[in-house]
Structures are given as structure tokens and as C-alpha cells.
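In: Any chance you can model this:
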Amino acid sequence: MNIPRTFIIAVIVVASSTVLAQEPYDEEPINYSDKSVDNPIARLQEQVDEGKQSLEFDENHGYLKSVLKALEISPESQVLVYSKSSFQLQQISPRRPRALYFNDDSYIGWVQRGDVIEVMTTDPIRGEVFYTLEQQPEAKPKFVRDQGQCTVCHASSRTQRVPGGLVRSMFVMSSGMPHYGAGTFNTDQTSPLSERWGGWYVTGTHGEMRHMGNVYSNDRYKPENLDREAGANVTDLSEMFQVDKYVTPHSDIVALMVLEHQLQMQNYLTLASHESRRSAHHDQVMNKALERPANYVSETTTRRVQSAADKVVKHMLMVDEAPLTATIAGTSRFAEEFQAKGIKDSQGRSLRDLDLKTRLFKYPCSYMIYSKTFDKLPLDMQATIAKRLREVLAGEDTSGDFDHLTSADRKAISEILQETKPDLWKLGQ
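Out: Next comes the predicted model:
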């Protein structure tokens, strides 16, 4: 792999410092570094090892197409980033952007001429787990789990300090190198479009709204001076690079927006999982030491669970979502495929229904409430989230945080959840 020696040394030093510091997620009861068997990649590897699944290698994309098919990830989810901000950075440039593909629980990174396929996949208890797959033909290829280098960036304040994913927006030169001194933006649903997608290609229309994608920042003294107009409402990337080298010619704006929401939502769910499990574990230890009843729950645990639950509910109900002032439309079939996967109520409504006129979702409550991570949250955390949801949707919350939800929104979300997530709804009673 052609990576500068100084870069490798820096990563090793930082990673070593991280290991020595013993991050909380690597201790009991999370034990992040232990073998993860409950994730899509672990299950796929088991199938490959047993000869029940094969991964086909082709000269143009290596294992990419086969991995996407095995994980049921649509090529239509493709988004493209040209900033040199990942570990195969030497192979990335505006002429050879890195491609990302995703579904609800797995994320695949592919780089032209790259040595490996990069994988991030969800363990419902531990959070995101990282693997690589060598781009060499093998009878039984092996996904190799990362030993700590990825969490240097992927377990920080940007990811709620749990192993997770993130989207960053940067001021990027025509070489693909970011102007790090100009700062970066951590992008999620609360980010105004004006701060999104620096270093990313973006295909789709968005009216008079402007973003940072599709253009370069070549003024080193004033890197924020971007020709945003040149990057606006782009529907064809063929003049920027060889799109036929990729499985689709798109870097769909709707896919980018969904990805940003999903990654941070997953981070909050992982935080809720960790906080609930760690606080309960602490109570178990202290209850034994202090000879308290085994089921005693401390005030500290109650506060930690409530705090994490509040964060989940706020992100889930799209608090502080940046409003859209023009209609968004992508260029691929991503939006159509994404909505088709929705769990519908008796009126045909789904939390995957998109709005794309004034906000991302028609019914502003995250579809990640159906995720395996959510379903595997400890019961006390699920009950706390459910109670909070019912309070907000019933209009009993007076904080003002949820004023963006109209009475029609609250009614629709309540009805959808009662039908499609009845056990959770009952927990909140």
C-alpha cells in the first residue's frame, strides 16, 4: 500500500496512545475488541468459510460488486468523496474519487487501484466494527478486522465518543488535499446545506440552495472562497472524472442526506447501548461491594439512561433539522428504493417516506427505530425512550425543543408507531 511512512508512524503513535488510555468501550461490559459475531460481515465470513457463499473477483472492481450483492447493498446508494481524508488517501483524487455504498447496517468503501475494500458494519451492542478485504483473488477471501487504527478517528467527539461513522465537509484543493487550517464541518441533519459536502461530488437538483460540493478551494489564503455556483444543481459528473469506472455515474444528493442522518442516529443508539450497559454494570459491582439488593438502581444510572435517551429522541425526531428552502431531487433510483423498504401502517404510511421539499422525511421520526441496535437496547433504555416519545408526541413536553412538530406530525408518527412498533409503544405507558 503506497502510504507515506510519516503518515503510518503518526497513526501508530496515536493508535498506541488510544490503546494505552483504555477507552471505556474496550472495558467491561462492552468489550469492544473482543470477537464480534453478531454483525453482517461476521455472518458473511462464516458463510464463505463454510462454502455456502462465494465472492467473485473481477478485474475492474475486485470484490466490490460481489460484496454489495452478498450484503444486499444497492449500487444506487453510491456517493463519491474526493478529499484525501481516509487511509487509502494516496489513491484518492478528484479524478479518482472514493466510492461509498451503504444500507441500514453496513458501509463499503472502494477506491480505484486500492489494495483493499474498506468495511464498516454494525454490531448492535458494540457499535461500528471495521474490516478490510484485500483486493486479491482468493478461493475463500478473508475480511480482516481492524485492530484500533480506525477508531482513532471513528470514536471521537464527532461520533459521540463511541465507535461510529461520520461525514466530514472540508475546504479541498484541486489535488484532493484539504485545507485543514480552515477547519472542517461534521455533517448531519442539523447542518445547513451551505456547510455540506466540501470534498464530495453531489448529483441532483436543489434550486437556489448552495453547498460546498463539486468544486475546489484553491486560494490558500482564503480557502473559504468557493465558486458554489459552479457546483450547484449538477446532474452529470462525466466532465469531472471517468464515471464509467464506477458501478453507477451518481453521487446522489438524497443518498448523501440519508447517510448523514443514519450515521449520527446510529451513533446515538450506540451511545444509548453503551451508557445503559455500563451504568448497569457499575451498579452490579457497587451493589455487591456495598451489600445492596442486586436489583438496586442508583440515581447516577437513572440520570445516565435518561440523558442518553433524550439525545436519541431529539435526533430521532429531527430536532434542529436544517430546513430546506427548495425541492431536492436526486439523479439515481436511491430515493425510490429507500422508500420501498419502509414498514407501512394500514394507511400506507412509512417512516421511510421522504419529503424533500421542506425537510428530509415526510414523518419526522427516524426509521432507525426499527434497527437491530434499537431492538437490542436494554429494556430500561427502550422503556425510557418509549416514555419520552409518548410525552413528546402527546404534546406534554413544554421545553420548546419539539415545536417543529405540528399536531398532524405528532398524530401521524404516533399512529405509525402504534401499528408498526406496538411492543415499544406499550413500553412507554
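In: Please count neighbours and contacts with C-alpha atoms only from this point.
Out: Noted.
In: what about the longest helix belonging to the chain, distance to the chain center?
Out: Longest helix in the chain, counting residues (DSSP state H): helix 253-289. Mean C-alpha position of helix 253-289 versus that of the full chain (Cα atoms, centre = their mean, to the nearest Å) differs by 13 Å.
In: Beyond it, next helix or strand please.
Out: helix 299-316 (DSSP states H and E).
In: ok, residues contacting that following helix?
Out: Outside of helix 299-316, the residues within contact range by Cα atoms under 8 Å, 6 or more residues apart in numbering are 265, 268-269, 271-272, 275-276, 279-280, 283, 364-366, 368-369, 380-381, 384-385, 388-389, 401.
In: Next, the structure of the following sequence, for comparison with the previous one:
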Amino acid sequence: MTKPVMILGLLLLFFTLLVKAEEPLVAPKPTEPLKQIDFKDPIPFGLPPVEYGLGEHSDPASRLEQALAARTLKLNYDAQWGYLRDVLKALQIPESSQLMVFSKTALNPRIINPENPRVVYFNDDVYVGWVPGAKKMEFASVDPLKGTIFYELAVKASKEPHLVRSERCLACHGGDSSLRIPGLLVRSFLTDRHGRPISGYSQISHDKPLEKRWGGWYVTGTHADMTHLGNLFNRDAIEAAKTNPALRANLKHIDQFFDTAKYLNPHSDLVAHLILDHQVHGHNLITRASMEQQLGLRSDVEQQLVRYLLFLDEAELTGPLHGTTDYQAWFEKSGKRDASGRSLKDFDLQTKLFRYRLSYLIYTDSFNKMPSAARHRILQNVYSFLTASLAELEQSWDVDPDAFPVQERQAILQIVSETLEDLPEFWTVSK
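Out: Presented below is the predicted three-dimensional model:
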């Protein structure tokens, strides 16, 4: 047995044994009722039928590796960028999604710092990490049933480059902050001048107020009077920001901090940040709901997912907010549209992230290929909210009816009815 396989086996065994000692480590049969657990309980994702790390995968990075192995795709090596540009093109990830993080909270901490930040590129299903001077690129790719799959690609010229599964990532990407499943992380940590974390938050989502986000990240874009923790490093600057919260805010350029010529572009777009913050936690909730159904378990994750998909606890924005690249235009163009031209990817960026508050994540494979029973329940609850009376919104959902007007809910109903495949029969729209 090879060393990587042994390490993966030990990791899977470790996470499997995290379930309560008195519970049998056997996945229930399909006919057995779902077993109630707490949302904070670990998920034994090494067990059948999930069997994380084993079997076939259908996530974007796995498909990329399959194409490389079959020699139906070739990656060209560049002396400056390695395989970066070709990888982004193959995975259909825009260069404008580039986000820069300088906190030492990921792989390659020895070379990541405010003068040499790590960059992350992403689309709806896959994330790519790259650092100038690193020996490997990193991939986090969402498989519909097995969660986030991690890969690495050596940054050196090769006739046959290949993505290699990474087992070490689960040490961080399988804990509390990723909901105890193989998931994704977005953190916000203020750092010293070397990028070493000082204080912050281990889990960021669209529910977190902006003033707590983006510690350890560069941010380019304007956000009116709103504040955030981006662009701040060094204890002196952090201390100065306490009396001047607008310090290093509303920046359109960050080349005063480091040499941006080392990167594909000199931006870390604010709008892309907002999408990453929403998307990562959403993916983790979907994966957790899917795995619980597969393993015959049930917590309140589905209720949390429904509220999250509907942005019911979203932190208020006080825009206008603007990025510094064409990322916003790319993102909106990629959305599915109804006959009236409306899309769940239409931005608001004034008081909320989106004009129509139901997450575009309902179009992803991770949502649509989850066990049908779980998908059906989630869509049923979303539909119940969208068709609820004003009294029901207030009493059953703890939502101010004025904050989610009926016109918006009706628009969402129509958009979904025209754009979502395999729509349940109960999803009807009043004429």
C-alpha cells in the first residue's frame, strides 16, 4: 500500500470514528427511518454509500484530470504562469474572479505574506489556488455526492501534467468551520506585517456583517460608508483603523502594497469577494444535507439550508457597491434567464446582494444531484416560503413581510419555473 493511500485511509477512519461511540458504525438501510442527530455532530463520510475518497467522481477537477489522462486535453506550460491560464480556461473560470489573500491560513505559509499573496480563482463549482513561487497549484472541487475533492498540480514543465489527489487538506477542511464534512473555508483574520494571524473569524458567509469580513485579504472596489477588515496588516495599521475605520477602504488600486505585476491582474474584486462569501457556506450546507440523506441521518441542516438559499439572515448592505473588474458582468451573463430576461444572478448591490433572493446554487450539480428525497423537501420548503401569506411569513418564518415583498417572491417563482430542470410538480405559478 502506498503512503498517500495509507494516509487517506487513516484520515477516513479518523473521521468515521468521530460518530458517537454508542452508535453503530453502519449506514442504515434505505427502508429504515432517518436517525436524528445534532447539526454539530460529525458525519461519518468514510462509510458507504458516501465512501469519501473512493469510487468515481464527477466534480470539475476530476473531469479535468480524466481528460488529461485520456489525452483529450492538453495543458500548455508558461514560464511565468505555469499552467494557470490554461487551467482556468479549461475549467471555465474567469481571470476576473481573482481574489488575493495574504494571511498564513492555507498551504504554503512560508511564502504567503502581504508582499506575496496567494490568489484564488473560482466559478460556481470549483476553486483554484496559486501562489508565486509555490511548487504546486491547489484545487477544491465540489462533487455532487462526495463533497469537496482536493487536488494538486505540480508547477513544472511536463509532457503529461496530472492532478493528484491531496489527502492533507482534510486536517482543516473537515472540521467545525466546514460543518464536519469535506468542505470549503473562507476566513477573516487580521494579521501582522508578515501575514501571521492575530484575531478574526473562522467562518465567513453572507450572514456576517461586512465590518467583520476580509481580514487578511486585499479588496479592490468601492462600498460607500461601509467598512471591512480588508487591506489591513501590521499592528500599527490595525490600531489606527480603530479610530479611523475608513483606513485603506474604497481602494481601486493595491499596487502600493506589493508588486501586482506578479499576478494575472492587479485586482481583488469586491463583488467577487461577496460571491465567494455566499457560495462557500452554501456549498457546505448542500453537501451536509446530501450526506445526511445518503447516510440515513437527519439534523436541522435542511432548515438552515432553506433559510440560507433565501438569504433570510443576510447581513444588510448599505451600498452602492462596485468592483474594479468585469467580474460582475461575467457573473450576470452566466445566469439562466426567464422569458422576461430575469435571472437569480442579477445583482442589487444597494441593500442586498441579489435582486431576486433565491441562490443560484440551486442550478449546481451539488444541489440537483443530491438524493431526490432531500432535494424535494428543500424545494418544497422554498416554495412554501415563496407562496406564504404575510401572516405566515411573520409567524412561521420570523420574517418581516415588508422585507421580502410579494412582487419579489412572485418573480422568483416564475424565474425558477422557467429555468430549473426537473422541477417538482407542486411548483406552480399563478397567472
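In: How alike are these chains, TM-score-wise?
Out: After superposition, the two chains reach a TM-score (TM-score structural alignment, normalised by the length of structure 1) of 0.86; 391 aligned residues with a Cα RMSD of 2.4 Å.
In: If I take the longest helix of structure 1 and helix 299-316, what angle do their directions form?
Out: Going by axes from the mean of the first three to the mean of the last three Cα atoms, to 10 degrees, helix 253-289 of structure 1 is angled at 170 degrees with respect to helix 299-316.
In: Tell me the buried residues in helix 253-289 of structure 1?
Out: 253-284, 287 (16 or more other Cα atoms under 10 Å).
In: Check the separation of the first and last residues in stretch 232-252 of structure 1.
Out: One end of stretch 232-252 of structure 1 to the other measures 13 Å (Cα to Cα, to the nearest Å).
In: now it: which residue numbers in structure 2?
Out: Stretch 232-252 of structure 1 corresponds to residues 249-269 in structure 2, going by TM-score structural alignment.
In: Can you show me the strands along the stretch 151-300 of structure 2?
Out: Remark: strands assigned in the stretch 151-300 of structure 2 by DSSP state E, counting those that start in this stretch are 163-165, 188-191, 197-201, 297-298.
In: Which secondary structure elements does the longest helix of structure 1 sit against?
Out: Secondary-structure packing of helix 253-289 of structure 1 (3 or more Cα pairs under 8 Å, 6 or more residues apart in numbering; DSSP states H and E): helix 299-316, helix 334-340, helix 372-375, helix 379-393.
In: tell me, the second one lands on which residues of structure 2?
Out: This points to helix 334-340 of structure 1. Going by TM-score structural alignment: helix 334-340 of structure 1 matches residues 327-333.
In: so how far does that stretch sit from its counterpart in structure 1?
Out: Mean deviation of stretch 327-333 of structure 2 relative to structure 1 after superposition (mean Cα distance after the TM-score superposition for structure 1): 0.2 Å.
In: buried ones in that stretch?
Out: 327-328, 331.
In: how about the helices and strands packed on helix 253-289 of structure 1 in a markdown table, adding distance to residue 163 of structure 1?
Out: Below are those laid out as a markdown table (distance: least, Cα to Cα, whole Å):
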| stretch | distance to residue 163 of structure 1 |
| --- | --- |
| helix 299-316 | 16 |
| helix 334-340 | 25 |
| helix 372-375 | 13 |
| helix 379-393 | 19 |
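In: which stretch among these comes nearest residue 6 of structure 1?
Out: Judged by Cα to Cα, the one of those that comes nearest to residue 6 of structure 1 is helix 372-375, at 37.7 Å.
In: what sits up against that closest one?
Out: Outside helix 372-375 of structure 1, the residues that reach it (Cα under 8 Å, 6+ apart) are 123-125, 266, 269-270, 273, 368-369, 382.
In: now swap in stretch 273-291 of structure 2 and tell me
Out: So stretch 273-291 of structure 2 is contacted by 43, 45, 50, 99, 124, 142, 144-147, 178-179, 181, 183-186, 204-206, 219, 301-302, 304-305, 308-309, 353, 361, 366-367, 370-371, 374 (Cα under 8 Å, 6+ apart).
In: One more: stretch 218-225 of structure 2?
Out: Residues outside stretch 218-225 of structure 2 that contact it (Cα under 8 Å, 6+ apart): 99-102, 230-231, 246, 249-254, 267-271, 273, 318-324.
In: Could you tell me where it falls in structure 1?
Out: The aligned range for stretch 218-225 of structure 2 in structure 1 is 201-208, by TM-score structural alignment.
In: May I see the buried residues of that stretch?
Out: 201-206.
In: which two in the residues you listed are spaced the farthest apart?
Out: Once Cα to Cα is applied, the buried residues of stretch 201-208 of structure 1 give 201 and 206 as the farthest pair, at 14.1 Å.
In: Quick one: map residue 286 of structure 2 onto structure 1.
Out: Residue 286 of structure 2 maps onto residue 269 in structure 1, by TM-score structural alignment.
In: Please apply the same query to residue 72 of structure 2.
Out: Per TM-score structural alignment, residue 72 of structure 2 is aligned with residue 52.
In: how close does that match get to residue 141 of structure 1?
Out: 13 Å.
In: These two: who's more crowded?
Out: The residue with more neighbours, out of residue 52 of structure 1 and residue 141, is residue 141; 19 against 10, by other Cα atoms under 10 Å.
In: still on that earlier bit, tell me which of the helices and strands packed on helix 253-289 of structure 1 lies nearest to residue 48 of structure 1.
Out: Nearest of these (Cα to Cα): helix 372-375, 23.0 Å.
In: In structure 2, what range does that closest one match?
Out: Going by TM-score structural alignment: helix 372-375 of structure 1 matches residues 365-368.
In: Against structure 1, what's the mean shift for the matching stretch, could you check?
Out: Using mean Cα distance after the TM-score superposition for structure 1, stretch 365-368 of structure 2 ends up 1.0 Å from its aligned counterpart in structure 1, as a mean over the superposed pairs.
In: What residues of that stretch count as buried?
Out: 365-368.
In: And for stretch 308-324 of structure 1?
Out: Those would be 308-319, 321-324, for stretch 308-324 of structure 1 by 16+ other Cα under 10 Å.
In: so which of those comes closest to residue 245 of structure 1?
Out: residue 324 (32.8 Å).
In: mind checking the SS state of the aligned residue in structure 2 for the closest one?
Out: Counting by TM-score structural alignment, residue 324 of structure 1 corresponds to residue 317 in structure 2. Three-state assignment for residue 317 of structure 2 (DSSP: H, G, I helix; E, B strand; the rest coil): coil.
In: residues touching residue 317 of structure 2, list them.
Out: Counting by Cα under 8 Å, 6+ apart, residue 317 of structure 2 has contacts 210, 226, 349-353.
In: Closest one of these to residue 134 of structure 2?
Out: For these, the nearest to residue 134 of structure 2 is residue 210 (30.9 Å; Cα to Cα).
In: Now do the contacts for that closest one.
Out: Shown in contact with residue 210 of structure 2 (Cα under 8 Å, 6+ apart): 226-228, 315, 317.
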